[in-house]
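S.K.: Provide a 3D model corresponding to the input given below.
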Amino acid sequence: MTPTTIILIIVIYFGMLLFISHFISRKDSSNDAFFMANRNAKWYLVAFGMIGTALSGVTFISVPGEVGAPSGEQFKYFQFILGNAVGFLITATVLLPLYYKYNLVSIYTYIEQKLGYYSYKSAATIFLLSRTIGSAFRLYLVVIVLQRYVFDHFGVPFFATVLLALALIYAYTYKGGLKTIIITDTLQTFFLVSSVIFTIIFICHSLDLNALEAFETIKESNYSKVFFFEDFMGSKYHFVKQFLGGVFVTLAMVGLDQDLMQKNLSCKNIKEAQKNMYSFTAIFVVINLFFLGVGALLYVYASQKGIEVPVDTITGKPRTDLLFPEIAFNHLSLIPSIIFLLGLTAATFATTDSALTALTTSFCIDFLGMDKPENVHKTSNVWKRKWVHLSFSFLMFLVIIIFNIINDASVVSMIFKIASYTYGPLLGLFAFAIFFKHRRVRDVLVPAICIVSPLITLWISSNSNILFGNYVFDNELIIVNGSITFLLLLVSSKRMMSEQK
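M.R.: Have a look, this model is predicted:
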């Protein structure tokens, strides 16, 4: 597929999103529609659209690429996904009822009610930092694909490609916000799911395999090992580490994250929000298994056709993230290439548009106080919200530029590694607020605790071979971070004389 064809498809795709955005927001572009979709969203639309938000371009490219990574990843990621599923169920049964009970717009106002002003601001700041970095990394992955296979052909610099991508996302989200995104993400998830299914079909056709033969090929390949129980101390792939990491990363990055919870809170009531989470969980597990299958088939295809893993232009090292686009754009026919492009675009922009809306919501509620009775009817709120939305778009641009300079790792592993440090304190804050209702923290110390905890965690991780006999941490590091925050809060707190109302 030529670069010109790719650009034409992207233009048509975003034209469709802009049309949907205009149609939905033309009658109501209020802050209530932007923040909460007027609390009238259909649970099945939210559930289906959340698939695109949760998966992103990382799942679409990096997860299949890691299946055949030199480090021997294979299907180990599915251990993490099983932990994710448990985390989703805990979120649905424990956290969602809590949020609906207090009728929250920003979930971090719960921390204000339970722990205090500085604790509240700390939680909101952690989210803003974590989501900005995480979403920027996810968008970065797609931008480097577009840069390599499209815009380098026209001599367009990397920063201009990033600006273009963010400008397009801003254009169809700045009016309608969540109300628009629930519809556009449903459409984008449809493209994502269709893309992975059709990709499997096309690769199987190229390999002359039917469905049963494809299953057997994956099963008998060197890429299909799922469960790793060897070397608990020294291997980061051990089942217990991956599973527990999956549970607690999900609790932090979904259950304590304004982005995905904002969509759940847009449902009419708790029952519909829980139906959304249960159905979303089932689809999420199946789709990720499909992506791992795509990864195995890609490496089988590459081996038969003599295709090498593309080399990163900056580091000069093989980059598994680029294997899928390399095969789709340069070794498959036009139709599979178009389907891949639509799926990739849908997966990534469904994540970024949702993140920008959640970041805007959190800042407007948690720092500008737009939900306060004295502010809620101010006519200046709408244009303030639009400026906040634009500011976060620019901030994400800066993060992507910085990451492009320093990154040489697989994006999927980098995202979860950083999340272990940035989201960890949120686990500690919410756990303390939920389980210790009769203790009062020294609120003014909480910002320092949220800084010290990740630093202690980093020190522990860096010296784990000395402290714990060559123990190697992976995603379960977030448990350590959250536990340290929790213990520091406990030590600095005191028992209240009377029960907190």
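S.K.: use CA for all of it now, contacts and neighbours both
M.R.: Fine.
S.K.: do I have it right that Phe137 meets Ile402?
M.R.: No. If you go by Cα atoms under 8 Å, Phe137 and Ile402 don't touch, sitting 10.2 Å apart.
S.K.: neighbour count for those two, which is higher?
M.R.: Between Phe137 and Ile402, counting by other Cα atoms under 10 Å, Phe137 is the more crowded of the two (25 against 11).
S.K.: the more buried one: helix or strand, and which one exactly?
M.R.: Element membership of Phe137, judged by DSSP states H and E, is helix 117-149.
S.K.: ok, Thr485 next?
M.R.: Assigned by DSSP H and E, Thr485 falls in helix 477-491.
S.K.: by contact count, what packs against that helix?
M.R.: helix 239-250, helix 411-422, helix 424-435, helix 446-462 (3 or more Cα pairs under 8 Å, 6 or more residues apart in numbering; DSSP states H and E).
S.K.: can you list contacts of the following helix or strand past the third one?
M.R.: Think helix 424-435. Scanning forward in sequence from helix 424-435 by DSSP H and E, the next helix or strand is strand 439-440. For strand 439-440, contacts defined as Cα atoms under 8 Å, 6 or more residues apart in numbering pick out 115, 493-496.
S.K.: dump those residues into JSON lines; add neighbour count and secondary structure as well.
M.R.: Formatted as JSON lines, the contacts of strand 439-440 follow (neighbours: other Cα atoms under 10 Å; DSSP: H, G, I helix; E, B strand; the rest coil):
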{"residue": "Leu115", "neighbour count": "23", "secondary structure": "coil"}
{"residue": "Ser493", "neighbour count": "17", "secondary structure": "coil"}
{"residue": "Lys494", "neighbour count": "13", "secondary structure": "strand"}
{"residue": "Arg495", "neighbour count": "13", "secondary structure": "strand"}
{"residue": "Met496", "neighbour count": "12", "secondary structure": "coil"}
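S.K.: following up with a second sequence; could you model it the same way so I can compare the two?
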Amino acid sequence: MEIQAFGTLNYVVLVAYLAVIMLVGVYFAKRQKSADDYFKAGGRIPGWAAGISVFATTLSSITFMSIPAKAYTDDWTFLIGQYIAIAILPFVFIYYIPFFRKLNLTSAYEYLEKRFDVRMRLFASISFMLFHVGRIAIITYLTALALMPFVDIDPLMIVFLIGVLCIVYTFMGGIEGVIWTDVIQGIMLSGAAVLIFVMICFNVDGGIFEVFSLSAEENKYFPADKMSWSWTQSTIPVLAIGFFFSSLQQFTASQDVVQRYIVTDSVEETKKALVTNAKLVACIPVFFFAVGAALYAYYTQNPQLLPENFNTGGILPFFVISEMPAGVAGLIIASIFAASQSSISSSLNSISACYASDIYSRFGVEKTAEQNLKVGRIITVIAGTLGVVASTYLIMSNESELWDAFNSLLGLMGGPMTGLFMLGIFVRRANANSAMLGVVAAVAATLWVRASTDLNFFFYGAVGTLTVVIVGYLAAPLFKSNKEEKEIEALSM
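M.R.: Next comes the predicted model:
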């Protein structure tokens, strides 16, 4: 397929976006006086901004492009995941946010040492850091890979524009800079989804009515054959279970989201953040699926516009570059960059928070706030550089399968991490040794299920989480608790 010329005006729009993001980082750099500023923003973030940040953080560029492709080629069943994420929020409000706010944590995994011991804290923190370095590489690589066939920008330049500039503004602005750039990026993502949908509808004969009626005729919403139970297929009940545990992991055990709970000045503002996120999640992803439906209608009416043997996974950037006016196309591509950078910058700052809190400050002599700030910035650069180097290697060697397998194995730690927090908060009798046994059993069970069964991968989170809780509960009487009973009561339900 012939690569489309990106055009001068599109370049101007993209460069303008990148310049604004860099200026935000420069502006907030002057406020970064201590580790508390760098990792908690000194509690200065309003709830609505933290909420937009959570939304932008959890929506990567891969999601931005893959959801329309999913709706174009298949159906809307994955939309259920967005509403599962909303449904768990009351549970998070009641049982998790008070813990994180009361303990005034920098790293979410500090709680695991207070409740259990340092082994649990290190397991969770190191798992998180390794997974997110891999996540940075994968997001950068797949974004470059998705855009390569459609724009005349060198893939290594795409990696530089996404990764290196992200390192720079995260290094300078800390979590405050990250959140306010997330606000810009979240607005761009939302606006781009609505804009694309409206523009496609204007180009479809019959307009919006034809878009939705054609999808209904083709049974592309929630097909009846997806309603049944299955152990191996991604049917709706399986998706509901999978998204429940993945959302639980994200909102209760993942530093990049949990960190947003402590950047506001009160519990009320923190809850406002999650309400804002819920409103966005309830509305904006529907437009991503609607874009896929609109693209399906458009190219059904105009099949000659698609190249022969076209890979429909790139249907969104193909339409943007080939059909949208100059300038508007640049804005949409900038939104794809924004989706990448919002996820990567959050990963960078949360990795540095985990290292500074769980390793650097935890061991050795007591560290000053200035030393923690310096180390946090150094780790931001190191983690970002590792991600950029890894994504560059993947582009040059085309060996994505090996990295995907590695990233998948690290991702299996999400279930055990979620289980540890559930065990600590809800199972009073659990202790450090029973928790350790639960984690070992969960990792072993999840790896065995992955290697030896055909169980759908959406069940992996449930297997990991529930194994930790069940084994941790049953094994507790076998060990003498190394915490005083009153300490455990203070840190559990």
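S.K.: just the TM-score for the two chains, thanks.
M.R.: Here the TM-score for the pair of chains, by TM-score structural alignment, normalised by the length of the second structure, is 0.87; 477 aligned residues with a Cα RMSD of 3.0 Å.
S.K.: hmm, back to that, buried residues of the helix holding Phe137 of the first structure, list them for me.
M.R.: For helix 117-149 of the first structure, a neighbour-count test (16 or more other Cα atoms under 10 Å) marks 118-128, 130-149 as buried.
S.K.: go on, stretch 199-206 of the first structure?
M.R.: 199-204.
S.K.: can you name every helix or strand that the lengthiest helix in the first structure contacts?
M.R.: Using DSSP state H, we find that the single longest helix of the first structure is helix 270-305. If you count contacts as 3+ Cα pairs under 8 Å, 6+ apart, helix 270-305 of the first structure packs onto helix 43-57, helix 63-66, helix 77-90, helix 96-101, helix 178-206, helix 211-220, helix 258-264, helix 323-330.
S.K.: can you tell me which of the ones you listed is most buried?
M.R.: Comparing those by mean neighbour count (mean count of other Cα atoms under 10 Å), helix 63-66 ranks first with a mean of 28.
S.K.: for the closest residue to Gly7 of the second structure other than its chain neighbours, give me its contacts.
M.R.: Residue nearest to Gly7 of the second structure in three dimensions, not counting chain neighbours: Ala326, with 7.1 Å by Cα to Cα, 6 or more residues apart in numbering. When contacts are counted by Cα under 8 Å, 6+ apart, Ala326 of the second structure touches 7, 9-10.
S.K.: for the helix holding Thr485 of the first structure, give me the average deviation versus the second structure.
M.R.: Once the two models are superposed, helix 477-491 of the first structure sits on average 2.5 Å from its counterpart in the second structure (mean Cα distance after the TM-score superposition for the first structure).
S.K.: give me the buried positions along that helix.
M.R.: Buried, per 16+ other Cα under 10 Å, within helix 477-491 of the first structure: 477-486, 488-490.
S.K.: nearest residue to Val399 of the first structure in space, ignoring adjacent ones along the chain?
M.R.: Ala136 (6.2 Å).
S.K.: the one you found pairs with which position in the second structure?
M.R.: Residue pairing (TM-score structural alignment): Ala136 of the first structure is matched to Ala137 of the second structure.
S.K.: quick one: that match from Ser247 of the second structure, how far?
M.R.: Going from Ala137 of the second structure to Ser247 of the second structure by Cα to Cα, to the nearest Å gives 22 Å.
S.K.: again with Glu210 of the second structure
M.R.: 34 Å.
S.K.: for the helices and strands packed on helix 270-305 of the first structure, give me CSV that also has distance to Leu395 of the first structure.
M.R.: Formatted as CSV, those follow (distance: least, Cα to Cα, whole Å):
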stretch, distance to Leu395 of the first structure
helix 43-57, 19
helix 63-66, 26
helix 77-90, 29
helix 96-101, 29
helix 178-206, 20
helix 211-220, 42
helix 258-264, 17
helix 323-330, 27
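S.K.: report the central residue of the first structure.
M.R.: Ala54 (5.1 Å; Cα atoms, centre = their mean).
S.K.: name the nearest residue to the alignment partner in the second structure of that one, sequence neighbours excluded.
M.R.: Superposed on the second structure with TM-score structural alignment, Ala54 of the first structure falls opposite Thr58. With sequence-adjacent residues excluded and distances taken as Cα to Cα, 6+ apart, Thr58 of the second structure is closest to Ser343, at 6.6 Å.
S.K.: neighbours around the aligned partner of that neighbour in the first structure, how many?
M.R.: By TM-score structural alignment, Ser343 of the second structure lines up with Thr351 in the first structure. Neighbour count for Thr351 of the first structure, taken as other Cα under 10 Å: 28.
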